[in-house]
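> next come a sequence and a model predicted from it.
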Amino acid sequence: MKFTNISQLVLLILLCSSTSFVHALTFTVTSTDDNGDAMLFNGSCEDVNGNCTLRAALQEAQLSFGADTILFNIPGAGPHRIQPASPLSQLTGDIFLDGSSQPGYSFSNPHVVLDGSLTPAGTNGLHLTGDNCAISGLAIVGFQEDASTTPISGGAAVFFDGVQNCRLTACFLGLEADGSTPNPNYKGVQMTTIGAFSSRNNLIGGTGAADRNVISGNEDAGLYLEDSDLNQILGNYIGTDKNGTFAVPNLCGIAISSSTANIVGGNTAAARNLISGNTQGGMDLTLCSSTIIQGNYIGTNAAGTQAIPNTYGINLRLFNNDNQIGGNFSTEGNLISGNDSMGIKLVGVFNRIQGNRIGVQADGISPLGNGEAGISIPEGNGNEIGGPNSTQGNIIAFHGGDGIRIHAATGSTESNLISHNAIFRNMGIGIDLGFSFASNPNKGKTPNDATASPDADTGANRLQNFAMMTATYDAGSNTLTITYEVPSDPLNSAYPLTVEFYAGDPADANPQGQQLVGTDTYTALDYAAGPKTITFNPAFPVVLTGAEPFVNTVTDDNNNTSEFSFTPVLDGHPLSLQAAAKARHIELSWQHQQSDVVGYELERAAVGGRFEAIFYTSHLQPDMRFEDQHPLPGTNRYRLRLLKADGAQSHSNLVEVQWEVERRLWARFEGPTLHIGLLAGAPLPTHFELFSLNGQRLAAWEEQLQKGENAFSKTFVHLPHGIYVLRSRRFPQGVKVRK
């Protein structure tokens, strides 16, 4: 039953004794006039002139039983223009409106134009209020919004009003029948909810070429979905002419709000949407979850070889979660290239950007960069760019800004995994971890933090430190040898760490990661042991010539990924560091002579131990000096790290100094017994604590100290072999001790 009010039902009852109703009626429109049906409820479409108009056919279909079909057979050469003067009857369910039945129709040349230019403001072209409707083969133009209402109402070419299982195919929405001349509606398609009923399981387009809608030239969104779930948008051209060769812009291509589990595109070329040429963005998502965006061309022509730019490609604007852009396989990836601004901007949590080509042509090689960053995350946690599998990596190249930019304040952009991507030839840097984008939009490379406990700083992805490394490639044996260490204290980073090693493009001014050569796991034991050496024998598709720069990223166990490392970072001795043991400290000195150096970090290690930063300064003067008031017992090894204005780093020579007198705090294990020595300036009780390298406190106790040298011991029978940290309140920096 498709009756919309009580008066219609009453009229039906009055007529039942004399009227026979036929199920599944077919009405054929033969006139472009706007007259209504001369006699309702008779199952026949005739106006006062004996013709069947679209208005009359919709009136009869609305009042009948069964699944009704409306065909067209308007005499004369098309296209034929129907201009209603008031809103048409709603499609209240089980109605198929088939414009493709008009003689002369082809899927690229509809022969029936529904023109709303004579209707009042706020009129929708076709208003669907019942399920199981289908519309095909029309050009729908000229329906305008009512701007006097709040919010603005009406003006959609096709309005899905809380309906299910409806289909829209082979229509031009916002374009005349030639497929290139704009005659805008306010929106092309609008889907929304009515009461408790959301628009669900509807299909816009399809996987056949003849199913394609061209939705272009509209004043607002080409498609706007609000509170609408489980719908599919397949195989359409949105923002271009019918051939996908030039822009006929909507304000926004597709806008989706407060909706779940909609699908845009698919894993075949037939399901691909072309979303290009739109004044603002290709796609705009707000408060959406479980959206799948796959296989689309966004910002290019239909061939994927030239730009038809949107302002931005995809904007996940606010509070979006668990959405998928691309997928695990190459057929699921989108082509997001040629846009004026960013390729993808993401605000939200647990979204995945995988398998896409961003900034290249459809061949995955030729340049077609977006104007700014390839991917920008101003706020969001737990997102994945790429993934743990090689098939999930994105190509991110040739952009006017950074490849990937993550740039919000502390705590708002953490645990964003960046893995298995090919990132190269971006004019900025490959990966940029920053702070507030508004205050510092082009921050550039971030050196590893220079602190006594490295990686204690916070920011985007916790500003995870990258690995310091050297790399040598032997082409004869196809062997890449890497020596590296990660200056990331296990107290500050979640171990184990995953280190990805990349070969960059030799043409990159700022080396980025084009080819993933291999990965390695870096443990807390590796951190304690000092530099680690590994080798790789790269296999296809990795191809090395020996000219490539080598860089790395580091990802902690919470998926915080670093920037690409600097290169080179460990070679060279650009100045001479001097060291001398004094009565109560070790004095280190050097001369500041290089104008491009903006800071120094002093690192210290015991013999066989790893280097840790103990001092940093950017206050530069010709004669530089530092006093180490707490040397390690035995041999102290020192080196300087030079931090340069262009982001490069290098190290000084290495010096060794023996420290055996007036030690402040020392400790060593002999079997299960920990021997402790401490030089105290006055008698006092002192609290001691023993920690594991991951920060777990294992023991705590009190000792009464005397002025001068103190020696005592404590036994730990069940403590396993490893590296531990002993701290006291007087010496909170503590000392490391190996059992």
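Structure's in. What do you need?

> please make it C-alpha for all contacts and neighbour counts, starting now.
Fine.

> list the contacts for Gly428?
Each residue near Gly428 by Cα atoms under 8 Å, 6 or more residues apart in numbering is listed here: 399-403, 444, 510.

> how much space between it and Ala397?
Taking Cα to Cα, to the nearest Å as the measure, Gly428 falls 11 Å from Ala397.

> got it, and Ala460?
22 Å.

> one more structure, for comparison:
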Amino acid sequence: MNIKIAPFRRFAVLLFIAVTILSTTTSGATNFTVTSASSTGPGSLSQAIALANQTAGADRILFNVPGAGVKKIDLSQHPLPAVREAVTIDGYTQPGAKANSLTVGDDAVILIQLDGGGPSGASAGLVFQTTNCTVRGLSFTGFSTTQDLSRFKYGAAIVFDSNLFVSRGHVIEGNFIGVAPDGSTARGSYTGIFAGGGNDTIGGTSPAARNIIAGNRVGLTLSGAEQLVQGNYIGLDPTGKKTGFGNTVGVRVNAPVHIGGTAPGAGNIISNNGTGIILTSDATVEGNLIGPLAGGTRGFGNDIGIAVNGSRNRIGGLDQNEGNVIAYNGRGVSVLSQEGRPPATQNRILSNRFFANRLIAIDLHQDGHTPDDYLDADEGENTLQNFPVISSVVRSAAATKVTGGLNSAPSTSFTLQFFVNQPSSNPGQALLGTRIVTTSGAGDAPFDFTFPKGIGEATITATATDPSGNTSEFFPPNGAVQFANISTRATVGTGDNIIIAGFIIGPSGRAPTVLLRALGPSLNLGGSLADPQIVLRGSNGQQVAVNHDWKTSQEEKIRATGLQPADDREAAVVASLPSGQYTVQVSGADGQAGIAVVEVYVLNPLESDVSELQNISTRARVGTGDDVLIGGVIIRGDAAQRVIVRAIGPDLAAAGITEALPDPVLELHNGDGALIAVNDNWRTDQKQQISSTGIPPGDDRDAAIVAKLLPSGYTAIVRGKENQTGVALVEFYQLP
């Protein structure tokens, strides 16, 4: 046995200490044995740390405090000195203590408790101002002081102090942090572990390495690079199944750290907290249970499973084993930027299993479901990336065929992931498969994938991730969909040969705001209408609004839409319209003629129970060559929309319209101009489908097409058969 000797001025004191602080040297390492539960004095942990600080090399502090039961070291009046030399502090060396041996649960016997005394006590438990230390087998409670005793004034059980020191490479394993040794009493600290170093390990893959981190204001604060958090219970008691042990925040991450892993035992169980994990940037979260209890059973969840405040984080991964189970929370993953900072983007959320989250699985901007928008032009968290829309699922015992499409940034490749959702009576989710699609120049990527697996009656959902790592929300069941824009291009003549567009505003409980435009000069077409004017009329023919040159009235309102015409001579109107039928007339000023476009835009956000533009019907003259009638529609929302498109000519003659087109031919094209369908006489194709809509044309020579269209832009072209000319109608109707 070697006695540690202090400088001469403390020689007398150390002779007395040597009676109870036993020190032995083995292979260059010195063991210091704690024999007293006093906060200071002979045999205390405080004195053992002081002696270890005077000894170079990786020392060990062991425990052999006499007597049975838990030995509580009250640090409320006498905080421990900072650790300034590499040391292992091993509470499992106390006689009767033992490390956990259970794969599920924790049967550790911890007999050494460090207590801070609560609000009036110590500000920190163990403070490390050195490298490569290990702490195991201790209970930390009550470091929640409100006194400004140190720069850790809010209280932390364990501190890696990297403010003025190099403090990294530490291992914290097999401890109760915020839980008393009995495993049943939560007595947390403001912060369980304040890890400001780097290259540290909290927990591990073996059962013995598991920490119980519960009952604290913040379980872990991680501020050092390359820190690893594995195998811990965060927010749960040692059984992993009791409530009342949650942290307000389980893990707060301020650095590129790694939480969990794919090796057996690497995943943490993070449940029963206000927020399970808060991420800033560049962190990896994989292989964890976030919300379930130990064993993966139905859990208490967290209010928010993972809150992402920054960018470039990875939650899960392309490998299915990298995915987390994120279940039973309020929100599963919420991406919301910190106030005053740029949007949080490039956050990959891949291969995770989401289910039974009460509000939403993935929430971009923490405001509930965000609908898709045309061409994904909106901005925000994860660029508010559009999700894929699934239009049909065909099931068999051995395979599942999924059809749909993604509308997003043009000419871009996206990673689509498809998931199987089990019914709520037996909740669960599994990854069905991952596929890559590339959008066209019009932003569309239709898909038709067959996966070699039967799914029974389960439902399918999907996400999309762009090349920068922005993952979307999930495709929702029963998503809202509507016409967002309708337009028609035709030739404006004189007299009655003008463009007449009709549309219907459906009952929605609100008066939607619409923008009407009549374009001519900006079309850059030969023979375009030089000076269009627009008149809006209600169902009884009364004039609602009129405009000639758009800047002459409502200029500020029109500019606020971001859709103001490019030429001052073009016309525009902004109006809030109650439900009903409306007519827009476009003519040329002073009797001018030429090609013009009439447009109707809905400016209100998409709502789940609202379908405002239900129909557009435009009447104009059809000529030869390029002088045709062109109708356009933009479908926005979260689902495919059934429509009927009609080209009416002979029916107009029956209604008294002279020079009606005798035999119209109808073409339906997608946003890239590709032909979807064509029809001459409506009974020759889709007769049963068209009749079942309840609005078939009245004359067999009229044309019609029924289609199920994904959110995107579409064009209908009406020509005369064999170059016939005359007045025709082109119509889009929404169908149930």
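Okay, I see it. A quick note: this is a predicted structure, and the numbers were derived from the prediction, not measured.

> where does the TM-score land?
After superposition, the two chains reach a TM-score of 0.60 (TM-score structural alignment, normalised by the length of the second structure), with 526 aligned residues with a Cα RMSD of 5.0 Å.

> that older thread, now secondary structure too, for the contacts of Gly428 of the first structure, in CSV please.
Formatted as CSV, the contacts of Gly428 of the first structure follow (DSSP: H, G, I helix; E, B strand; the rest coil):
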residue, secondary structure
His399, coil
Gly400, coil
Gly401, coil
Asp402, coil
Gly403, coil
Gly444, coil
Asn510, coil
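
> now, which of the residues you listed sits nearest Ala580 of the first structure?
Gly444 (37.9 Å; Cα to Cα).

> tally up the residues packed near the residue lying closest to that closest one once chain neighbours are set aside, please.
Ranked by Cα to Cα, 6 or more residues apart in numbering and with sequence neighbours excluded, the top spatial neighbour of Gly444 of the first structure is Asp432, at 6.2 Å. Asp432 of the first structure is flanked by 26 other residues according to other Cα atoms under 10 Å.

> Asp432 of the first structure matches what in the second structure?
Under the alignment by TM-score structural alignment, Asp432 of the first structure pairs with Asp363 in the second structure.

> for that match, what are its contacts?
331-335, 369-370, 473.

> mind putting those residues in CSV, neighbour count and distance to Leu577 of the second structure included?
Below are the contacts of Asp363 of the second structure laid out as CSV (neighbours: other Cα atoms under 10 Å; distance: Cα to Cα, whole Å):
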residue, neighbour count, distance to Leu577 of the second structure
Arg331, 26, 36
Gly332, 30, 39
Val333, 27, 38
Ser334, 25, 36
Val335, 27, 35
His369, 19, 26
Thr370, 22, 25
Glu473, 29, 32
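
> among those residues, which pair sits farthest apart?
Gly332 and Thr370 (15.1 Å).

> can you pull the buried residues of stretch 388-401 of the second structure?
Of the residues in stretch 388-401 of the second structure, 388-391, 395, 400-401 count as buried by neighbour count, 16 or more other Cα atoms under 10 Å.

> filter those residues down to the ones in helices?
Here DSSP state H is the test, and those give no hits in helices at all.

> make TSV from the residues you listed and add distance to Leu563 of the second structure to it.
Formatted as TSV, these follow (distance: Cα to Cα, whole Å):
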residue	distance to Leu563 of the second structure
Pro388	27
Val389	27
Ile390	30
Ser391	30
Arg395	44
Thr400	43
Lys401	40
